[in-house]
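# sequence plus predicted model, see below.
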Amino acid sequence: MLSNLVNKYNIAGPRYTSYPTVPYWNNETFSLKKWKSSLITSFNESNLDEGISLYIHLPFCESLCTFCGCNKRITKQHSVESPYITAVLKEWSLYLELFDEKPIIKEMHLGGGTPTFFSPENLKRLINGILKTSKLAKNYEFSFEGHPNNTTREHLQALYDVGFRRVSYGVQDYNETVQKAIHRIQPFENVKRATQLAREIGYTSVGHDIIFGLPFQTLDHVKETILKTKELLPDRLAFYSYAHVPWMKGNGQRGFKDTDLPSAELKRAQYELGKELLAKVGYQEIGMDHFALTTDSLYLSMQSGGLHRNFMGYTASKTQAMIGLGVSSISDSWYGFAQNVKGIEAYYHLINENIIPVYRGHILNEEDLVIRKHILNLMCQFKTSWNENHLYFKEIPEALMQLKEMEADGLLNISSNSIEVTKAGQPFVRNVCMAFDVLLQRKQPDVQLFSMTV
């Protein structure tokens, strides 16, 4: 039954880390001045109540992983570290000039690239440079992405000393053939070492990322990876579909042929097997593609209704304002989005000119804000309602008509003023969101912009 539904609903669609999605941002009406204004408004409304979030993009990697669609710069020259950190701290100072009081930091995440490309000393310089100009929220959470091959005890200790308690490691798959195809060779022993080191030092949440649909990957490979994962029992897991988007400029998905990828049928089987095995191990499904043990903050947040989703993925708490620092980072004021330039040289140039290095974005209108709320509700709580007038939008009847077939398939329940996704429908929540995405409905893309929904 699930196989038939996956076959039916597996179409190209957004992952909804934002609404509007990036291809539908209105860059013509966006400006840096409007972005600053929206952020100041958001900061004044929310800083004292909930604080802000920071995402810092650290783009350097020593080698290219050919499954990766992230913005990165491949180099073995570690002399790039210090100038980059200096520039990020300068960008932070440009944001500080907008505010009348010190920011209260609730969440901070280091992504990449490979954050552990940077030395422990440079990472501490970065974090200390931010902390000395800000305050910490009571229940702050700092996290970073670590590469199992180069995350050392010194990295973990240095970041622990400045407040980090969560780390996630990219595992992808343990099979050597698959690892060679994606140019990411990392034996199980390396992941085990990095996981155990984090726990020895005192990290309270260790996460692993596992991907299905990779080149040459079989059902046995997925099973083997999850059984090895069971041995380490990370606190949370991302188990998601490889997003094959080689047409996107600047990504490295050219190291294998399309014919090397699993068929649609095999990919569906990998997904079903993985979910089944994770449930047997004791992981609870969180939103879309995420799993956690019942002791992890992500699961506890889901239970209490506090789960949130933004450009960092699912988070255990919400802040209205999120500032992205570094090349290609995306910021979110709730009222607007802004993305930094993607090239390091262009980034340095704007920073040296004392200009916040934004090159595109979107200021949300009233309709955007209403639909954003519905999509967040669906992605985080699997339900939404419009029983209050300000949550109604005129295309709701059309959206419900589109969802009638999914209701007939047992994937959701529709009432007069709400919808709720069923347990069977949770893997298809992106499809439900697409019915509410009025910008997508009004103008379907002429070319494929998004990865497949399952």
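Happy to help now that I have it.

# okay, CA-based contacts and neighbour counts for the rest of this
Will do.

# where do the helices sit along the stretch 1-150 of the chain?
Applying DSSP state H, counting those that start in this stretch to the stretch 1-150 of the chain gives helices spanning 2-9, 32-50, 81-96, 120-131.

# how about TSV for those, with distance to residue 427 added?
Listed next are these as TSV, based on distance: least, C-alpha to C-alpha, whole Å:
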stretch	distance to residue 427
helix 2-9	9
helix 32-50	31
helix 81-96	38
helix 120-131	37
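
# of all those helices, which lies closest to residue 390?
Closest approach to residue 390 among these is made by helix 32-50 (19.7 Å; C-alpha to C-alpha).

# which elements pack onto the closest one?
Under the contact criterion of 3 or more C-alpha pairs under 8 Å, 6 or more residues apart in numbering; DSSP states H and E, helix 32-50 touches strand 104-112, strand 321-325, strand 336-340, strand 358-363.

# mind running it again at 7 Å?
Here helix 32-50 touches strand 336-340, going by 3 or more C-alpha pairs under 7 Å, 6 or more residues apart in numbering; DSSP states H and E.

# quick one, the strand it packs on and helix 32-50 angle?
110 degrees (axes from the mean of the first three to the mean of the last three C-alpha atoms, to 10 degrees).

# ok and strand 336-340 relative to strand 358-363, angle-wise?
Using the same axes, to 10 degrees, the direction of strand 336-340 lies 170 degrees away from that of strand 358-363.

# strand 336-340: what's the following helix or strand?
On the C-terminal side of strand 336-340, the nearest following helix or strand under DSSP states H and E is helix 344-352.

# how about that next one: buried residues?
By neighbour count on 16 or more other C-alpha atoms under 10 Å, the buried set for helix 344-352 is 344, 347, 348, 350, 351.

# so which of those comes closest to residue 151?
Minimum distance to residue 151 across the buried residues of helix 344-352 is 24.0 Å, recorded for residue 344 (C-alpha to C-alpha).

# hang on, that closest one packs against residue 329?
No - using C-alpha atoms under 7 Å, residue 344 is not in contact with residue 329, being 11.8 Å away.

# one step back: looking at the helices of the stretch 1-150 of the chain, which is closest to residue 363?
Nearest to residue 363 among the helices of the stretch 1-150 of the chain is helix 32-50; the distance by C-alpha to C-alpha comes to 7.2 Å.

# show me which residues of the closest one are buried.
Neighbour-count burial for helix 32-50 flags 32, 35, 36, 37, 38, 39, 40, 41, 42, 43, 47, 50 (criterion: 16+ other C-alpha under 10 Å).

# contacts only, for the residue nearest to the fifth one when sequence neighbours are not counted.
Take residue 38 and drop its neighbours on the chain: the residue closest to it by C-alpha to C-alpha, 6 or more residues apart in numbering is residue 335, 5.9 Å away. By C-alpha atoms under 7 Å, 6 or more residues apart in numbering, the contact list for residue 335 reads 38, 363, 364.

# please compare the first structure with the one that follows:
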Amino acid sequence: MCQNLIDKYNVAGPRYTSYPTVPYWNMDNFSVMDWKTSLRQSFDESNATQGLSLYVHLPFCESLCTFCGCHKRITKRHEVELPYITALLKEWDLYRSVLGARPRIKELHLGGGTPTFFSPEHLTLLLTELIKVADLDSDCEFSFEGHPNNTTEHHLQTLYDFGFRRVSFGVQDYNPSIQKAINRVQPFEHVKQATEMARAIGYTSVGHDIIFGLPFQTEADVIHTIKQTEALMPDRIAFYSYAHVPWMKGNGQRGFKDSDLPTGTSKRQQYETGKRLLEKAGYVEIGMDHFALTTDSLYKALQNESLHRNFMGYTASKTQAMIGLGVSAISDSWYGFAQNVKSIEEYYHLVNEGIIPVYRGHILNTEDLIIRQHILNLMCHFKTAWLQPEMTFDELPEVLSKLKTFEDDGLLEFERKQVNVTEKGRPFIRNICMAFDLLLQRKQPDTKLFSMTI
């Protein structure tokens, strides 16, 4: 990749799991009542045709991985499991009272933290109670994030029996020195065992998460990790950039010095090399940072243009409404966002008082909805159009002027009232989306809120 382009576009920018991005949520125009109204509207419009997505945040981990940007609570005390599940079920009851009708679950994802911190017995309790008050879509997708070191055959079989068919395992890198630096030591044999157990039980989509740009990581390390990955051929691979944001996560990401991180140029070379090896092995790039075999549903969703992106990342299942349960979980009604409190103690207090534990959110206006669709189109399909009046907005001429720079660099092409991102432009998709981000352009963030785009 051209060094000039790296120097030009390697700036801090959002990853666009939402628009508006969280730092630009308008708290002055938000209330929990408004959030409930937007969710009920979305549910009434879409439950019968699309169903509902359910994200459950399970925050506990036995040790701190210093690369992680997720909200978690570090503990080895497993007696925390049952009280947390009890609170989750109370929150689910509160949301069902808002919905006013029996929900139809299209997608359910267990994230963390470490979902497999919880025992199979407690996961059974959680899922039994969640599902018994809902209908399951005939084509529902259940997935979870597994830690290769503690995901047992019992975990896998229990979740499979509930309908889980997709699991992703965090790999990061196979170099022991890098694993030690990020406090995530797990030999290849553990990943191999977990992957093969899942397949033997019947999981149809096994994913691996790989990170580039880690401390002490070199291009040779990325090559080694992907070669090891080829031996297992997971159905999906998330190959994403390490986001170094210690100012947001405190000392949790300070197990190494900034000087131990690869430079922007080295990091981009790691990505280019990794992408080339993955494509040579038969993987197809899906949106940003994701690769899949042509037999996987994510690839099929890309082909038929049904690929969707939300706070859970890329998904083959599109629902208008998504409810997030648990501390820090984010919900999305399409018309609004809401995030739960991050303190477990405060979360317990609120749900025990019968209060939906939201502490911030945003209700989208007409402009927000239009920009959100454009950015979603770019992130999922590498193109967007303004042929229809409902896809235009007052500042469109200014946005098109900004896009001209990307055209001059060969990163996108104009086609009538449409813009198409070129193959060369895909690594810069976050930068291209930033040209549409009117809120970011009107007010640059006062502090470092985003990771570097490259």
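Happy to help now that I have it. Bear in mind the structure is a predicted one, so any value in this text is a computation, not a measurement.

# just the TM-score for the two chains, thanks.
Remark: TM-score between the superposed chains equals 0.99 [TM-score structural alignment, normalised by the length of structure 1]; 454 aligned residues with a C-alpha RMSD of 0.9 Å.

# on that earlier part again, show me what the residue nearest to residue 38 of structure 1 aligns to in structure 2.
Using TM-score structural alignment as the criterion, residue 335 of structure 1 maps onto residue 335 of structure 2.

# any figure for the gap between that match and residue 153 of structure 2?
According to C-alpha to C-alpha, to the nearest Å, residue 335 of structure 2 and residue 153 of structure 2 sit 41 Å apart.

# which parts of the stretch 201-350 of structure 1 are helices?
In the stretch 201-350 of structure 1, the helices defined using DSSP H, counting those that start in this stretch lie at 219-232, 264-281, 297-304, 344-352.

# now these in a markdown table, with distance to residue 422 of structure 1?
Converted to a markdown table, these look like this (distance: least, C-alpha to C-alpha, whole Å):
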| stretch | distance to residue 422 of structure 1 |
| --- | --- |
| helix 219-232 | 26 |
| helix 264-281 | 16 |
| helix 297-304 | 16 |
| helix 344-352 | 45 |
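
# out of the ones you listed, nearest to residue 20 of structure 1?
Of these, nearest to residue 20 of structure 1 by C-alpha to C-alpha is helix 297-304, at 23.7 Å.

# centre-most residue in structure 1?
A centroid search over structure 1 (C-alpha atoms, centre = their mean) returns residue 313, at 3.0 Å, as the residue closest to the centre.

# pretty sure that residue contacts residue 16?
No - look at residue 313 of structure 1 against residue 16 with C-alpha under 7 Å: they stay out of range, at 9.3 Å.

# among the helices of the stretch 201-350 of structure 1, which comes closest to residue 243 of structure 1?
Closest to residue 243 of structure 1 of the helices of the stretch 201-350 of structure 1, according to C-alpha to C-alpha: helix 264-281, at 11.9 Å.

# what angle separates that closest one from helix 219-232?
Counting by the same axes, to 10 degrees, helix 264-281 of structure 1 points 20 degrees away from the direction of helix 219-232.

# how close does helix 264-281 of structure 1 sit to structure 2?
When structure 2 is overlaid, helix 264-281 of structure 1 sits 1.0 Å from its aligned residues on average, using mean C-alpha distance after the TM-score superposition for structure 1.

# what range in structure 2 does that helix sit on?
So helix 264-281 of structure 1 is aligned with residues 264-281, judged by TM-score structural alignment.

# contacts for that stretch, please.
212, 213, 219, 222, 223, 454.

# one more pass at 8 Å, please.
Outside stretch 264-281 of structure 2, the residues that touch it by C-alpha atoms under 8 Å, 6 or more residues apart in numbering are 1, 3, 6, 10, 212-213, 218-219, 222-223, 226, 230, 284-285, 291, 454.

# of all these, which comes closest to residue 109 of structure 2?
Nearest to residue 109 of structure 2 among these is residue 291, at 19.3 Å by C-alpha to C-alpha.

# that closest one contacts residue 284, doesn't it?
Yes - taking contacts as C-alpha atoms under 8 Å, residue 291 of structure 2 lies within contact range of residue 284: 5.2 Å.

# who has more neighbours, the two?
With neighbours defined as other C-alpha atoms under 10 Å, residue 291 of structure 2 and residue 284 compare such that residue 291 has more, 24 against 20.

# leaving out sequence neighbours, find the closest residue to the more buried one.
Distance criterion C-alpha to C-alpha, 6+ apart; nearest residue to residue 291 of structure 2, sequence neighbours excluded, is residue 285 at 4.4 Å.

# correct me if wrong: residue 418 of structure 2 contacts residue 384.
Yes - contact criterion C-alpha under 8 Å: residue 418 of structure 2 and residue 384 qualify, at 5.7 Å.

# more neighbours, the two?
Remark: of residue 418 of structure 2 and residue 384, residue 384 carries more neighbours, 20 against 12, as counted by other C-alpha under 10 Å.

# which element is residue 199 of structure 1 on?
For residue 199 of structure 1, the element it lies in under DSSP H and E is helix 188-201.

# taking helix 219-232 as reference, get the angle to that helix.
30 degrees.

# buried residues in the match of helix 264-281 of structure 1?
For stretch 264-281 of structure 2, the neighbour count (16+ other C-alpha under 10 Å) marks 264, 266, 267, 268, 269, 270, 271, 273, 274, 275, 277, 278 as buried.

# stretch 221-228 of structure 2 too?
Neighbour counts over stretch 221-228 of structure 2 (16+ other C-alpha under 10 Å) mark 221, 222, 223, 224, 225, 226, 227 as buried.

# wait, which of the buried residues of stretch 264-281 of structure 2 is closest to residue 205 of structure 2?
Distances from residue 205 of structure 2 to the buried residues of stretch 264-281 of structure 2, taken by C-alpha to C-alpha, are shortest for residue 278, at 17.0 Å.

# could you measure from that closest one over to residue 234 of structure 2?
In terms of C-alpha to C-alpha, residue 278 of structure 2 sits 11 Å off from residue 234 of structure 2.

# ok, which of the helices of the stretch 201-350 of structure 1 comes nearest residue 132 of structure 1?
helix 344-352 (20.4 Å).
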